[in-house]
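J.: Build me a model:
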Amino acid sequence: MKYQLRVAVLIIIDSLIVMLSIFIGNWLLAPTAELMTTPLIATSFALVISHHIFAYVFKLYKRVWQYASTRELSAIFLAVTFSIIVVAIFQLTVFQALYTRTLCVTWMLHILLIGASRFSWRLYRDMKFQVDHSKKRTLIIGAGNGGTLVARQLLDSQMSELRPVAFIDEDPAKQKLQIMGVPVIGYEKDLTSIVRDKAIEHIIIAIPSLSKQDLNNIFEKCSETGVRTQIMPSLEDIMSGRVNVNEIRDVQVEDLLGRDPVELDTKTIGEKLTNKKVLVTGAGGSIGSEICRQVARFSPRKMILVGHGENSIYAIEMEMKAKFPNIEVVPEIADVQDKERMVQIMFDTKPDVIYHAAAHKHVPLMERNPYEAIKNNVIGTKNVAEAADMANVSNFVMISTDKAVNPTSAMGASKRIAEMVVQHMNRVSRTNFVAVRFGNVLGSRGSVIPLFKQQIAAGGPVTVTHPDMTRYFMTIPEASRLVLQAGAIAEGGETFVLDMGEPVKITDLAKNLIRLSGFSELDIPIKYTGMRPGEKLYEELLGENEVHQEQIYPMIYRGKTPLVNIQVVSDLIRESPELDPDELRERMLDLAHFRVKHLIEAEDKNVVSPLRKA
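T.: Predicted coordinates:
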């Protein structure tokens, strides 16, 4: 029904109801009295007019009544009450009399009939779309606001293949009650028996505020039932606008391995980023692109996206312009190995803050090509850092890795040497240089999870190098936010380490992914292939001589780093093209492990550098 026709029908219905209310009310009070009196007729017309005025004020004609709820009932109550008050004033003014009993009965009939006319639409809709028993019987875990939203969405949607039949909740006060006609029938400990007794075919976890550990525990119980389990988005995702509250999705491994989000010091970060020019190298990569998204939330004046791959830079440029139209976005296609180009970009754009995320990160590939690790991770970092110094950039944050700690690979060694370059630059420049070190990032390009998903989709097997292999994991948004936080509290020269929580066995990660994909290990076997060159069985975040026990911010530690003689690093860079891969790899590892003479400098030793403090 068109809006204009719908409003006209409602106005006619309401007019009839209002007039009937006052005449029926008067007849109930005085069945033998004359109805067509002047005061009664005048009052009925006054009531019709006042009703339509307040119906407009409280938008009674703009509401979708097939979804009527207590808000609509409240609007009816207010519109009718104010209408009666106006009519009472009219009677006192015109007739110097107040027909109190008639108005009270009219008020009750008015609410009853108006409410019935509206809620009959809801009743008709519910009767028309009766319970479809062909839909999957669904159990909702959580009978709070989240569970109620999910139940309403499933009951109202004819497209959904799910039908809620029960809630479980840990609140004893909700037991044996019903929410929207769906009963609360037990606790989490009763999950297995409820699934069996109620023939549950689907489970939805609907507690947005659930901690990661609690979610893990609940999912473990759900997985034992063999029933497909989905989840309502977390509060963090809802508040950030990434998802809608009604978007039910499958449980992902990130949900089980991530940690509860840390509250950021938005004021401090804002002071560093708001209305500033921010440059991100490697802006098209997994970490670099997420840093761009996180930085943009603090309203910088300009964002400079530097990257070597035109497709990835184009993608993040288009995304940034669509989501953050008020921020000037400048894409720059450039290679960090080209120092002249880095200097040109710095002087052209004059950034205030740099996040250096460009790097080679694949251990086996860099093990085979150590000179490329030197060129991109060490020389590239040196080029960007020196260009930042020349352009008087305020802050420079380098993204490092846990593989830089006691490295066993060319990639890890190259990142450790890059940290040395950054620490040295902080001593000779007015720019504040810091490094932020963290472990594996869930879902980043080239990480283990996309590989496992591909292997599962292909029918297996899932390949794991060693049954005892463990790694630290962190989600991309979590890592990027903590990088921003570390950069905001940096004073210069620090190596920050992000608390990655407990290390995870890669075998357990593979088992989780297989289970989340709806398979068992009988369907998708796990195959152990042996450790690859340069791999470590266990990762570390800090070496023994680097540890500061206290956190300087939740989930952020500051590592102690020895001063190094940059000339030794420069010698390796200069000689690296002439060394064969094996020799170069050994030289890199010796340097990263401080096994080189005259590498560590005393605190009070004068710094010799081609760069001078301005």
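
J.: Only C-alpha atoms from now on, for both contacts and neighbour counts.
T.: Noted.

J.: Give me the nearest residue to residue 149, chain neighbours excluded.
T.: With CA to CA, 6 or more residues apart in numbering as the criterion, residue 149 has its nearest non-adjacent residue at 7.2 Å, and that residue is residue 246.

J.: Can you classify residue 330 as helix, strand or coil?
T.: The local conformation at residue 330, judged by DSSP: H, G, I helix; E, B strand; the rest coil, is strand.

J.: structure for this one too, so we can compare:
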Amino acid sequence: MMRFRAKWLSFSAFAFDLCAVAVAWLSGYIIRFNGPVPEQFWQSGLHALAWVMIVYAVMFRGYGLYRGMWVFASLPDLLRIAKAVCVGALVVMIGAVLLQPSPVIPRSVLIVSPLLLFLVMGGSRALYRATKEFYRYGGLVGQGKPVLVLGAGTAGANLVRELKRSGQWRLVGLLDDDSVKQGREIYGYRVLGPIGDLQKIAAEVRAEHVIIAVPSASVEAHRRIATLCVRAGVKAMVLPALTHVTQGQAFLSRVRQVDLEDLLGREPVTIDSAHVERLLKNRVVMVTGAGGSIGSEMCRQILRFGPAQLVAFDVSEFSIYRLNEELREKFPDVAMVPVIGDVKDSLLLDQVLGRYRPGIVFHAAAYKHVPLMEETNAWQAIRNNVLGTYRVARAAIRHEVAHFVLISTDKAVNPTNVMGASKRLAEMVCSALQQGSRHTRFETVRFGNVLGSAGSVIPKFQEQIARGGPVTVTHPEITRFFMTIPEAAQLVLQASSMGHGGEIFVLDMGQPVRIADLAQDLIRLYGFNEEQIKVVFTGLRPGEKLYEELLADDEMTTRTPHPKLRIARARAVADHLIDELLPWLMQHRVPSDSEVRRDLRRWVPEYQPTSAPVLQDVSAAPVSRAK
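T.: Sure thing, here's the model as predicted:
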């Protein structure tokens, strides 16, 4: 039944076009003689019409005018009509010259009739499509939610075409920073002004939703626009890069909500995959702290490069269980060995490394929560972060592991807290071990906060917003560096493939972000305002400083082939560091927090502990925007 209907529609369209040929041909004669046509010319024209219709019929079929449907008629269909009519007109002209009918066919008829035929065929299809769309979508117009489109380029124009048919959305206009486009119309919708006037224009047209349609713009431009949307109090959606749009896929189906990564505006990371693959392909790789945020992402990224085996080492049974289940499903062809253990357990480390013989070890196991490690747990931070690093590194040397990569932190630079000082001391331990190691290369990679990591500020803010607030920030001027977890993991792999031993790689963290601004943007991103969910300042916590650094004052950096990686030249480590440090780490007592801080000054001279401030509620303090 469907096939018969399709054939009938195709035949009807063909018959209509042949009728159009006749109408255009005879109309050409009427136009030529400006009214009544002389009898002899009319009879000649009717005789010629027979073979003219045959010529055009062959052209219409040859150019595939009936493969498409009129309801979806578009520019490609119009081009096919133009080709068929032009070639048909040329053949008719040649035929008129060769046949020499009496009286001859007027030249004006040979020119005017194809133009009329093109107008009738193209116009009828456009009218049919417009009528169908009116009946199909016309009743929906005015019922959807008002929306603005930001960007009047190609992507914005395509989005406008789809929004015209949407029952969910009612397009009220576009914004674009190009002054040439402002005031003009796209498919009947006006470009109302620049994107910078979003808040004013959105209020005027009462639009609470916007769609960002500038997929080819720079990351910085995307960040600016996304931040502008959030601070204007509108619900923003974004059309991703066009390179990710599947051919033929609707633009509107690709639109997604603006998220935190859009506000932070991180450039996408590209790594030298071939270089990293040479490091990891068909080799046994071990990751300590594999169940944590960074460790688990390291495992995911490593498995992309086809290692022979992955040894996932972590003290948390549940974390390893969850990681094991995930990776076995995603990478069934790679053998994964889940090991539950403490990085301070030398016997277990020797057993694991001796049995599986890894070629590279990524040491991500660490206690990293600053306030928790600052008071009551200071000695545990030292034992886990320093002694744990030493024992994993010594085991790597004993079993001739080729590469040992320490995951460090920006808090190790001029540390003001126990956690940062412990990581700096761990870096120094690796530097000291490198001096006496012949087979193992030691590299350190420093970076700042990662979005969504366990214990980080973002999940905390999200939980507080979900509870209805308030959102707690320690200080109005506190800033931090941020990057995504996959970005950090990829750059760690890139750095490890470039190291020759003893380097401290520093990741490009971009610009620091004010946490107060981040909190307020996140509140707006979830659809609330400052009256509904307040930001409360609680005072700096023990060991916390207003800003983080990536390089110590006495360090220099050198460039690497990768634009987001630099090498820090730290001060030299004493040859006898390990011999003097081990008795302190191995003492059979638990020093007090004050003793730990005092002794850390001996090993890490740049460590300047801060006194624990008295926490106070300063919620009345205004949040000033960064200029």
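
J.: returning to what we had before: for the residue nearest to residue 149 of the first structure, grab the count of nearby residues.
T.: As a burial measure, residue 246 of the first structure scores 17 neighbours (other CA atoms under 10 Å).

J.: cool, and residue 438 of the second structure?
T.: For residue 438 of the second structure, using other CA under 10 Å, the count is 11.

J.: Now do the SS call for it.
T.: coil.

J.: Please report the distance of it from residue 518 of the second structure.
T.: Distance, residue 438 of the second structure to residue 518 of the second structure, by CA to CA, to the nearest Å: 47 Å.

J.: And for residue 127 of the second structure?
T.: Distance from residue 127 of the second structure to residue 518 of the second structure, counting by CA to CA: 51 Å.

J.: and if you look at residue 393 of the second structure?
T.: 38 Å.

J.: Which one's more surrounded, those two?
T.: residue 393 (27 against 19).

J.: pretty sure that one belongs to a strand, no?
T.: No - using three-state DSSP, the assignment for residue 393 of the second structure is helix, not a strand.

J.: Please name the residues that touch the alignment partner in the first structure of it.
T.: Aligning on TM-score structural alignment places residue 393 of the second structure opposite residue 385 in the first structure. When contacts are counted by CA atoms under 8 Å, 6 or more residues apart in numbering, residue 385 of the first structure touches 396, 422, 425.

J.: show me the contacts for the first one.
T.: Residue 396 of the first structure sits next to 353-356, 385, 388, 431-434, 487 when contact means CA under 8 Å, 6+ apart.

J.: name the element the counterpart of it in the second structure belongs to?
T.: Mapped onto the second structure by TM-score structural alignment, residue 396 of the first structure lines up with residue 404. Per DSSP states H and E, residue 404 of the second structure falls inside strand 403-409.

J.: again, but for residue 367 of the second structure
T.: Here residue 367 of the second structure is assigned to no helix or strand, by DSSP H and E.

J.: Map it across to the first structure for me.
T.: Taking TM-score structural alignment, the alignment pairs residue 367 of the second structure with residue 360 from the first structure.

J.: Hmm, residue 413 and its match touching each other?
T.: No - using CA atoms under 8 Å, residue 360 of the first structure makes no contact with residue 413, being 11.9 Å away.

J.: So which of the two has more stuff around it?
T.: Comparing residue 360 of the first structure with residue 413 by other CA under 10 Å, the one with more neighbours is residue 413, at 30 against 17.

J.: residue contacts, the more buried one?
T.: 403-404, 407, 588-589, 591-592.

J.: and the residue nearest to residue 149 of the first structure, what does it touch?
T.: Residues counted as contacts of residue 246 of the first structure (CA under 8 Å, 6+ apart) are 149-150, 153, 232-233.

J.: Residue 547 of the second structure - how many residues pack around it?
T.: Using other CA under 10 Å, residue 547 of the second structure is surrounded by 14 other residues.

J.: can I assume it is in contact with residue 476?
T.: No - using CA under 8 Å, residue 547 of the second structure makes no contact with residue 476, being 11.7 Å away.

J.: Looks to me like residue 577 of the first structure is in a helix.
T.: Yes - counting by three-state DSSP, residue 577 of the first structure falls inside a helix.

J.: Tally up the residues packed near it, please.
T.: Using other CA under 10 Å, residue 577 of the first structure has 14 neighbouring residues.

J.: Quick one: distance of stretch 409-416 of the second structure to the chain centre.
T.: In terms of CA atoms, centre = their mean, to the nearest Å, the centre of stretch 409-416 of the second structure is found 29 Å from the chain centre.

J.: picking up where we left off before, for the contacts of residue 396 of the first structure, which single residue is the most surrounded?
T.: Neighbour counts for these (other CA under 10 Å) peak at residue 433, which has 31 neighbours.

J.: What's the match for that one in the second structure?
T.: The equivalent of residue 433 of the first structure in the second structure is residue 442 (alignment by TM-score structural alignment).

J.: Which of the helices or strands spans its match?
T.: Residue 442 of the second structure belongs to strand 441-447 when assigned by DSSP H and E.

J.: compared with the first structure, how much does that strand deviate?
T.: Aligned to the first structure and superposed, strand 441-447 of the second structure gives a mean residue distance of 1.1 Å (mean CA distance after the TM-score superposition for the first structure).

J.: can you give me the offset of that strand from its chain's centre?
T.: Here strand 441-447 of the second structure is found 27 Å from its chain centre; the criterion is CA atoms, centre = their mean.

J.: Spatially nearest residue to residue 441 of the first structure, not counting backbone neighbours?
T.: Counting by CA to CA, 6+ apart, the residue nearest residue 441 of the first structure is residue 474, at 5.0 Å.

J.: aligned partner of that neighbour in the second structure?
T.: So, by TM-score structural alignment, residue 474 of the first structure is matched to residue 483.
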